[in-house]
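Q: Just need the structure, nothing else, for what follows:
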Amino acid sequence: MKNVFPLFFLICSLSCTTPKPVNYDYQESYMIIGYQEKYNIFKNSKPTELNEQEISNLNRILEDALSQYNLSKTSKFDLNDYKRQYVPVINDLGEKEVWINCLCNQNNENWKNGIILVEDGGSCYFNLKINLSKSKYYDLIINGDA
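A: Below is the predicted model:
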């Protein structure tokens, strides 16, 4: 009977934990969301994951993109004011790309559950794509930007 308890404890500890959902990786300011074709963001792409170094590079490129954008505008963007949804893929050339959807700091948890799409919404919402393989951003879209 003594030998059964450690085995029972091991089995329960392995099976009683709550795993993270496969498509989501949560951080306080961003969420990594697995790509699905229904999002229609990229063509001929496959879902992939991001490691810590790639996330660091992604954030650096994102900061650079906002800095460049801010040079030409009177109202400035501060990334700390936004939650971010990252959707990473491998494109048909084998390059890693990420679509970033930025939302004004959300008081609710809906932004963690899936892509938030809005029509207009002004500067509270913007998105862009980053090619990590080339360290370049493109398709920066600020909602309501004229």
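Q: Every contact and neighbour count from this point should use C-alpha atoms.
A: Fine.
Q: On the three-state scheme, the residue nearest to the spatial centre of the chain is what?
A: With distances taken as CA atoms, centre = their mean, residue 86 lies nearest the centre of the chain, 1.4 Å away. Following DSSP: H, G, I helix; E, B strand; the rest coil, the label given to residue 86 is strand.
Q: Please enumerate the strands of the chain.
A: 24-26, 30-33, 46-47, 82-90, 96-104, 125-131, 136-142 (DSSP state E).
Q: what's the closest of those strands to residue 67?
A: With CA to CA as the measure, strand 136-142 is the member of these nearest residue 67 (12.4 Å).
Q: hmm, who's touching the closest one?
A: Contacts with strand 136-142, where a contact means CA atoms under 8 Å, 6 or more residues apart in numbering, come from 61-62, 65, 122-123, 125-131.
Q: which two in these are spaced the farthest apart?
A: 122 and 131 (25.2 Å).
Q: what about the two, which has more around it?
A: Taking neighbours as other CA atoms under 10 Å, residue 122 and residue 131 compare with residue 131 leading, 20 against 13.
Q: show me the contacts for the nearest residue to the more buried one once chain neighbours are set aside.
A: Sequence neighbours aside, residue 97 is the residue nearest to residue 131 in space, at 4.3 Å (criterion: CA to CA, 6 or more residues apart in numbering). Residue 97 is in contact with 88-91, 129-133, counting by CA under 8 Å, 6+ apart.
Q: Also this sequence, please, to line up against the first:
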Amino acid sequence: MMRVASTLVLVVMLLANTACHDKNGRETKTNAQAAINSFPSNQGLPPLDSSRFTVIPYDLERDKHRLSKVKGASLTAQEIVFTEYLLNVCVSKHNLEQRIKLQKMRETHPKITLKESDFIINLPNYKRQLVAFYNGKGEKKVWVNCFCKPLNGTEWRRKVVEVDDGGNCYFNTVVDLRRMKCLGLSINSVA
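A: Take a look at the predicted model:
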């Protein structure tokens, strides 16, 4: 798994450094889309499991508190694969940071029992909801909502899952398809 994460980080870094800039160093929308279109789908990860994700259309009324001044967009199959790869990279980076933090906490407070599962995200255990949109500059992004405990059977395929608290069982991020990166990782707090 660590080898896969390392490969993903390397591929994404190479794509981000070469595919998003023209010869003068300016970002280009065309090159970013070309990178997505040519992104290899055989990087050692299992194929996408459609039972683990759904694409939900942007809805102004529902999404106005989290996505303002945007317009709904659709996703190609390659953009979904690319979103998943970038999510894996983002979560791998988060987990590395959390393991370092956990180790320091264990050294500082040896009498307190701390479970790694409370700190890291085991992404294969999560379902994902993808909401694609264009921002005010016309850049395509994907809000990715992840959760490990789906509510109400298959309703998660049609309705955005929103909960208070829940810890690292619930988190979300925005994947920037133009810049090829995650824009932060927002993890629910614990009650």
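Q: now the strands of the first structure in a markdown table, with distance to residue 54 of the first structure?
A: Below are the strands of the first structure laid out as a markdown table (distance: least, CA to CA, whole Å):
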| stretch | distance to residue 54 of the first structure |
| --- | --- |
| strand 24-26 | 14 |
| strand 30-33 | 12 |
| strand 46-47 | 15 |
| strand 82-90 | 10 |
| strand 96-104 | 10 |
| strand 125-131 | 11 |
| strand 136-142 | 13 |
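Q: Nearest to residue 13 of the first structure among those would be which one?
A: strand 24-26 (22.0 Å).
Q: ok, so what distance separates the counterpart of residue 69 of the second structure in the first structure from residue 133 of the first structure?
A: Here residue 69 of the second structure is matched to residue 44 in the first structure, going by TM-score structural alignment. Distance of residue 44 of the first structure to residue 133 of the first structure, computed by CA to CA, to the nearest Å: 17 Å.
Q: Mind listing what's buried along the helix or strand harbouring residue 11 of the second structure?
A: Element membership for residue 11 of the second structure (DSSP states H and E) is helix 2-19. Neighbour-count burial for helix 2-19 of the second structure flags 5, 7-9, 11-12, 15-16, 18-19 (criterion: 16 or more other CA atoms under 10 Å).
Q: residues in contact with the counterpart of residue 189 of the second structure in the first structure?
A: Counting by TM-score structural alignment, residue 189 of the second structure corresponds to residue 144 in the first structure. When contacts are counted by CA under 8 Å, 6+ apart, residue 144 of the first structure touches 120-123.
Q: Which members of those are classed as buried?
A: residue 123.
Q: circling back to that earlier point, residues touching the alignment partner in the second structure of the residue nearest to the centre of the first structure, list them.
A: Residue 86 of the first structure maps onto residue 130 in the second structure when the alignment is built from TM-score structural alignment. Applying CA under 8 Å, 6+ apart, we find residue 130 of the second structure in contact with 53-56, 142-145.
Q: the longest helix in the second structure is where?
A: helix 77-108 (DSSP state H).
Q: From the contact counts, what lies against that helix?
A: helix 2-19, helix 29-38, strand 170-176, strand 181-182 (3 or more CA pairs under 8 Å, 6 or more residues apart in numbering; DSSP states H and E).
Q: Columns distance to residue 79 of the second structure on top of these, output as CSV?
A: What follows is those, written out as CSV (distance: least, CA to CA, whole Å):
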stretch, distance to residue 79 of the second structure
helix 2-19, 14
helix 29-38, 7
strand 170-176, 10
strand 181-182, 13
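Q: Nearest approach to residue 100 of the second structure belongs to which of the ones you listed?
A: Nearest to residue 100 of the second structure among those is helix 2-19; the distance by CA to CA comes to 15.3 Å.
Q: and the equivalent of residue 68 of the first structure over in the second structure, how many neighbours?
A: Residue pairing (TM-score structural alignment): residue 68 of the first structure is matched to residue 93 of the second structure. Look at residue 93 of the second structure: counted by other CA under 10 Å, it has 13 neighbours.
Q: Can you list which of the contacts of residue 130 of the second structure carry over to the first structure?
A: Here is what carries over to the first structure from those, by both residues aligned by TM-score structural alignment, their matches' CA atoms under 8 Å: 53-56, 142-145.
Q: which of those residues has the most neighbours?
A: residue 142 (26 neighbours).
Q: Contact partners for the residue mapped onto that one from the first structure?
A: Alignment note (TM-score structural alignment): residue 142 of the second structure maps to residue 98 of the first structure. Residues near residue 98 of the first structure by CA under 8 Å, 6+ apart: 86-89, 129-132.
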